[in-house]
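Asker: when you get a sec, could you give me coordinates for this:
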Amino acid sequence: MKSFSDLGDTISIVWEGLDVRNNIVPDGSYTVSFEGLSGNQLEAVKQSATFSVNTTPAEAPPEVVFYDAEDQFSPNEDGRQEIGIIDFEFNKSVDWLYEVFTSGSELVISFTGAGTIGNVTWDGKDINDDVVPDATYTTLLTGTDSLGQVVTHEDEILIDTVAPEYGNLVIAPDPFSPDGDGIDDTTTISLDITADSLVTVYILQSDSVGLVKELDRTFHHEDKTLELQWDGTTDGGVVVSPGEYQISIWIRDNASNRVEPYPIKTLVTVE
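Answerer: As a prediction, the model looks like this:
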């Protein structure tokens, strides 16, 4: 966008909102990065900051021009996806209020701030510092400008701390013989899962070291039995040698709750 340079211990930079071609930049968020180099070529610690350019007239009504939020997270102290992060931006400076409500419209917690750019980090706790129950919560973002004009944005966020479960894992036929004779040339891996989940399936050497094939890495729905076929080939399309191979299955939901064990391991025999 544009760069500046100067010498000294204290640097003051004035940017008039123009790019390298001296055009006024569009309204929006911008990041400024600071880098320094001493006389003996030692680099200073890099720093950055975010600010906004806003040419919106004072009388214009406020608008939410950017909103990005976690749709679910899992505050269960397992170290994975423990918090919900909500970022938003208005077209002008406002006093903003972010509120979380139960399905019965009871206030759970609220956050406040001011400016054009806002950020909320919610750890899944209520105003009493207790972790809220698993449920879908309604969120309401309200921005009020200096003229009392108001804009709102409503959303939902799911608290989910329960890990999916699996069942009815079947590998059949086992053994199988991928020799092209039309009899048991493939094997089918099938199982049921109790929640919408990302499923990753690897075929490995029996010692769990060598990767043979990535069989699946897709999102599956709980209302369908997962069925995958392996034709006995590697990722390169080469038919494997006879022997035992490990099937490793990783399953986690959208809130990063994992099926245990993680991964599920079982063996299949190629003849």
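Asker: C-alpha from now on. contacts and neighbour counts both.
Answerer: Fine.
Asker: hmm, residue 62 is touching residue 149, no?
Answerer: Yes: the pair residue 62 and residue 149 passes the contact test of Cα atoms under 8 Å, sitting 6.8 Å apart.
Asker: more neighbours: these two, which one.
Answerer: Set residue 62 next to residue 149 and count neighbours by other Cα atoms under 10 Å: residue 62 wins out with 24 against 14.
Asker: do you know how far the more buried one is from residue 175?
Answerer: From residue 62 across to residue 175, the span is 66 Å (Cα to Cα, to the nearest Å).
Asker: ok, residue 139 next?
Answerer: 53 Å.
Asker: tell me which element the closest residue to residue 89 other than its chain neighbours falls in.
Answerer: In space, and not counting its chain neighbours, residue 89 is closest to residue 117: 4.5 Å by Cα to Cα, 6 or more residues apart in numbering. For residue 117, the host element (DSSP states H and E) is strand 107-122.
Asker: that strand: what's the following helix or strand?
Answerer: strand 135-144.
Asker: got the buried residues for that following strand?
Answerer: 136-139, 141-144 (16 or more other Cα atoms under 10 Å).
Asker: what helices or strands is that strand leaning on?
Answerer: With contacts taken as 3 or more Cα pairs under 8 Å, 6 or more residues apart in numbering; DSSP states H and E, strand 135-144 sits against strand 84-101, strand 150-159.
Asker: I'd like these as CSV, with distance to residue 195 and mean neighbour count appended.
Answerer: Formatted as CSV, these follow (distance: least, Cα to Cα, whole Å; neighbours: other Cα atoms under 10 Å):
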stretch, distance to residue 195, mean neighbour count
strand 84-101, 20, 20
strand 150-159, 14, 16
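Asker: one more to put side by side:
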Amino acid sequence: MTLVARITFVILVGATFAAFFVAQRLKSEPPVITVRAITQFFSPNGDGSKDVSNLSISTKVEDVATVDVVDIDGDRVRRLREAVPMAPYRPLRLVWDGKDDDGAVVPDGRYRLRVALRDEGRSAVLQKTMNVDTKAPTPQVCLGDPCQKRDPRLQNIVSQGDRAIDIYIRGRSRSETTLRILRTDLAGEPKLVRTLHRKGRYARKRWDGLDEAGKPLPPGTYIVQARVRDAAGNIGVSPSEFEPGAVSGRPGLTVRGISAEPPVRPVTAGGRTEVFVDARGAEFRWRVRRVGERRIVKRGTATDPKLVFRAPDSHSGVYLLELRAGRWSTTVPFLVQAKERAKVLVVMPTLTWIGRDRVDDRPFDGLPNTLLTGDKVRWPRMFAGDHGLPAGFAEDIAPVLVFLDRRKLRYDLTSDIDLDLTRNPRASDREGVILAGSMTWVTTALGRRLRDYVEDGGKLAVFGSDTLRRGVRLRVVNTDDSGTLERPTQPAAADPFGTRVARERRTSGPVTLSEYSDASASYGLMEGALDLPDFTRLEEATSIGKGKLLSGVGQPLTPEEEAAAAESGKPARELRPALSAVQLGKGTVIRVGLPEWPSKLDDPNVAQVTRNIYDILRGVQPRIRSEGR
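Answerer: Here you go, the predicted model:
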């Protein structure tokens, strides 16, 4: 090794040792820069809560400082102050708004301060971090047991007397959690009934089941909404929107007095009938009567949720099971099919009953599952409805059944679910079919079979508005005893028979309907009835497709309308049938597009036409009868 190389080596070794000792001295000395205050968590999202990090630093010596914000890798993202004089122990207050030198909000993550002291000739990255967090927390609410627990104890269905409802919050923070109890099964927006507060460090809140006034919640469907604020000031609300499929966890609560789940398919007269009754463990009384009659045909007392009894051994009809437990009561319908066969089959719209009923199914998200919202619906299910009765049953269906029963007009009885599962009806074994009430949804297969039934020679009458225009998929599990209704569709332009129906038209006052002059009076639809008075709601057919109009009844032109058309030279209002009989193939479809029809069955003309429809369905020529005249 040359002399120069030896000298260079000695100098380098000496410099290394000197640097080492200087570094050790600096490390052992008290820090020159002190962080007096720093906002460790903040969210620069402009919501007014913790939008900036407030900083305060000081030095032990007088110097000129430059302060930067650096990321976790030490790269500068923002210069806060440059060449600012600092007096010893006098704080320098700074504010960082979470933006970089270009004015853009920095990505979420950890950041530090780097302070360069000009006179000291050095810079230091302070160890305390600032956490930029703009992501709102996503809490979950579960009732009964924690959300993450397998096979949890469900507490989503309670009685009005339950006083220990456990609410678990997942994803909480150290801040206070606010819980809002809202009722969701009423018309309009969810209604707030109670607000609860819980310290953030606790996962469970035990609620006494009372509203703000200290009263027990009435039976209905509720949802528990959690509001959580994290350390950075972000607010997370769950559920944030009340839409099917958008709710996580198990925040739903159903308060129940007494409810029942009747069979959705007919039971044979005198046969075994099973109804699941949920009285929340209480003893209940039950009794059975036929629709339209006061006479009780069966009664009893039970505590077993599985109520079993023999169906009335009589003519086909709808019976009502009336239940009472304490001050709670409910009434549900069930179908009984006689042992003797009748010529006319009446079909109950159980698909629509179930699809419209506002019941919260599993996994209990607190939102009623209905086909109207496009949700998936389980069947069978508890009937909530109007104290158990399906929507429209008392107004649209019961009057028609009572009309038939009191005139001893015999019929067989089934449901649309049963028709779908049994591949009926067939024109070869049914002369006539009545679709009672609004059959809003129909499966594609059943709609096709109804059309085939008519084209093959069957006669079908449709009572009810907004019928057979929406589709739904019937999914079956467990050997035809249960399943789901899925994928409801929007209304189609035409029903399965090709008829196009306009939106319901409401007249300014009662109008009288009459048969069109060009329709065939010999068909017999209006036999014994000159007109139909005092109707205000009309569902008129705009097209009958490939069918042939046999009889059409609608609102005739008034003299004023005829005069106005003649004076203006414009066509008069098009005559459209609200009540019609249309030949399709070898059979006939009778459509009653008058929603007020069931409420007017006491009118002699309406009663006469209803008898005419029944006669046509069973293959008998209509004749004049004394209906209340």
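Asker: contacts for the strand holding residue 117 of structure 1, please.
Answerer: Residues from elsewhere that reach strand 107-122 of structure 1 (Cα atoms under 8 Å, 6 or more residues apart in numbering): 29, 51-52, 83-102, 125-127.
Asker: for the stretch 401-550 of structure 2, what spans make up the helices?
Answerer: Applying DSSP state H, counting those that start in this stretch to the stretch 401-550 of structure 2 gives helices spanning 416-422, 444-455.
Asker: enumerate every residue touching residue 254 of structure 1.
Answerer: Counting by Cα under 8 Å, 6+ apart, residue 254 of structure 1 touches 72-73, 196-198.
Asker: three-state assignment of the aligned residue in structure 2 for it?
Answerer: Aligned counterpart of residue 254 of structure 1 in structure 2: residue 231 (TM-score structural alignment). Three-state call for residue 231 of structure 2 (DSSP: H, G, I helix; E, B strand; the rest coil): coil.
Asker: same check, this time on residue 609 of structure 2
Answerer: Classification of residue 609 of structure 2 by three-state DSSP places it in helix.
Asker: residue 227 of structure 2 and residue 179 touch, don't they?
Answerer: Yes: in this structure residue 227 of structure 2 lies within contact range of residue 179 using Cα under 8 Å: 6.3 Å.
Asker: got any residues that touch both of the two?
Answerer: If you check residue 227 of structure 2 and residue 179 against Cα under 8 Å, 6+ apart, no residue is contacted by both.
Asker: residue 19 of structure 2: which element?
Answerer: Using DSSP H and E, residue 19 of structure 2 falls in helix 3-28.
Asker: after that helix comes which helix or strand?
Answerer: Criterion used, DSSP H and E; the element after helix 3-28 of structure 2 is strand 33-37.
Asker: and the angle for that following strand with strand 92-96?
Answerer: 60 degrees (axes from the mean of the first three to the mean of the last three Cα atoms, to 10 degrees).
Asker: ok, residue 136 of structure 1 to residue 34 of structure 1 distance?
Answerer: 42 Å.
Asker: show me where the stretch 101-250 of structure 2 has its helices.
Answerer: For the stretch 101-250 of structure 2, applying DSSP H, counting those that start in this stretch gives no helices.
Asker: counterpart of stretch 564-579 of structure 2 in structure 1, which residues?
Answerer: Against structure 1, there is no aligned range for stretch 564-579 of structure 2 (TM-score structural alignment).
Asker: swap in stretch 534-553 of structure 2?
Answerer: Under the alignment (TM-score structural alignment), stretch 534-553 of structure 2 falls on nothing in structure 1.
Asker: can you give me the end-to-end distance of that stretch?
Answerer: End residues of stretch 534-553 of structure 2 are separated by 14 Å (Cα to Cα).
Asker: ok, stretch 404-413 of structure 2 next?
Answerer: 12 Å.
Asker: what sits closest to the most centrally placed residue in structure 1 if chain neighbours are left out?
Answerer: Nearest to the geometric centre of structure 1 sits residue 70, at 7.2 Å (Cα atoms, centre = their mean). Nearest residue to residue 70 of structure 1 in three dimensions, chain neighbours excluded: residue 84, at 5.5 Å (Cα to Cα, 6+ apart).
Asker: aligned to that neighbour, what sits in structure 2?
Answerer: Match for residue 84 of structure 1 (TM-score structural alignment): residue 53.
Asker: now for that match: which residues touch it?
Answerer: Shown in contact with residue 53 of structure 2 (Cα under 8 Å, 6+ apart): 38-42, 95-98, 130.
Asker: the nearest residue to residue 274 of structure 2 once chain neighbours are set aside and residue 417 of structure 2: what is the separation?
Answerer: In this structure, residue 274 of structure 2 finds its nearest non-sequential neighbour in residue 308, 4.7 Å apart by Cα to Cα, 6+ apart. Residue 308 of structure 2 sits 22 Å away from residue 417 of structure 2, taking Cα to Cα as the criterion.
Asker: cool, residue 345 of structure 2 as well?
Answerer: Taking Cα to Cα, one finds residue 345 of structure 2 at 14 Å from residue 417 of structure 2.
Asker: which of residue 308 and residue 417 of structure 2 has more neighbours?
Answerer: residue 417 (23 against 13).
Asker: hang on, that one packs against residue 352?
Answerer: No: here residue 417 of structure 2 lies out of contact with residue 352, judged by Cα under 8 Å, at a distance of 10.0 Å.
Asker: ok, residue 110 of structure 2 - contacts?
Answerer: Applying Cα under 8 Å, 6+ apart, the residues contacting residue 110 of structure 2 are 71-72, 129-132.
Asker: kindly recompute the last result at 6 Å.
Answerer: Contacts for residue 110 of structure 2 (Cα atoms under 6 Å, 6 or more residues apart in numbering) come out as 130-131.
Asker: on that earlier part again, what comes up buried for the helix or strand containing the residue nearest to residue 274 of structure 2?
Answerer: Using DSSP H and E, residue 308 of structure 2 sits in strand 306-310. For strand 306-310 of structure 2, burial by neighbour count (16+ other Cα under 10 Å) applies to residue 307.
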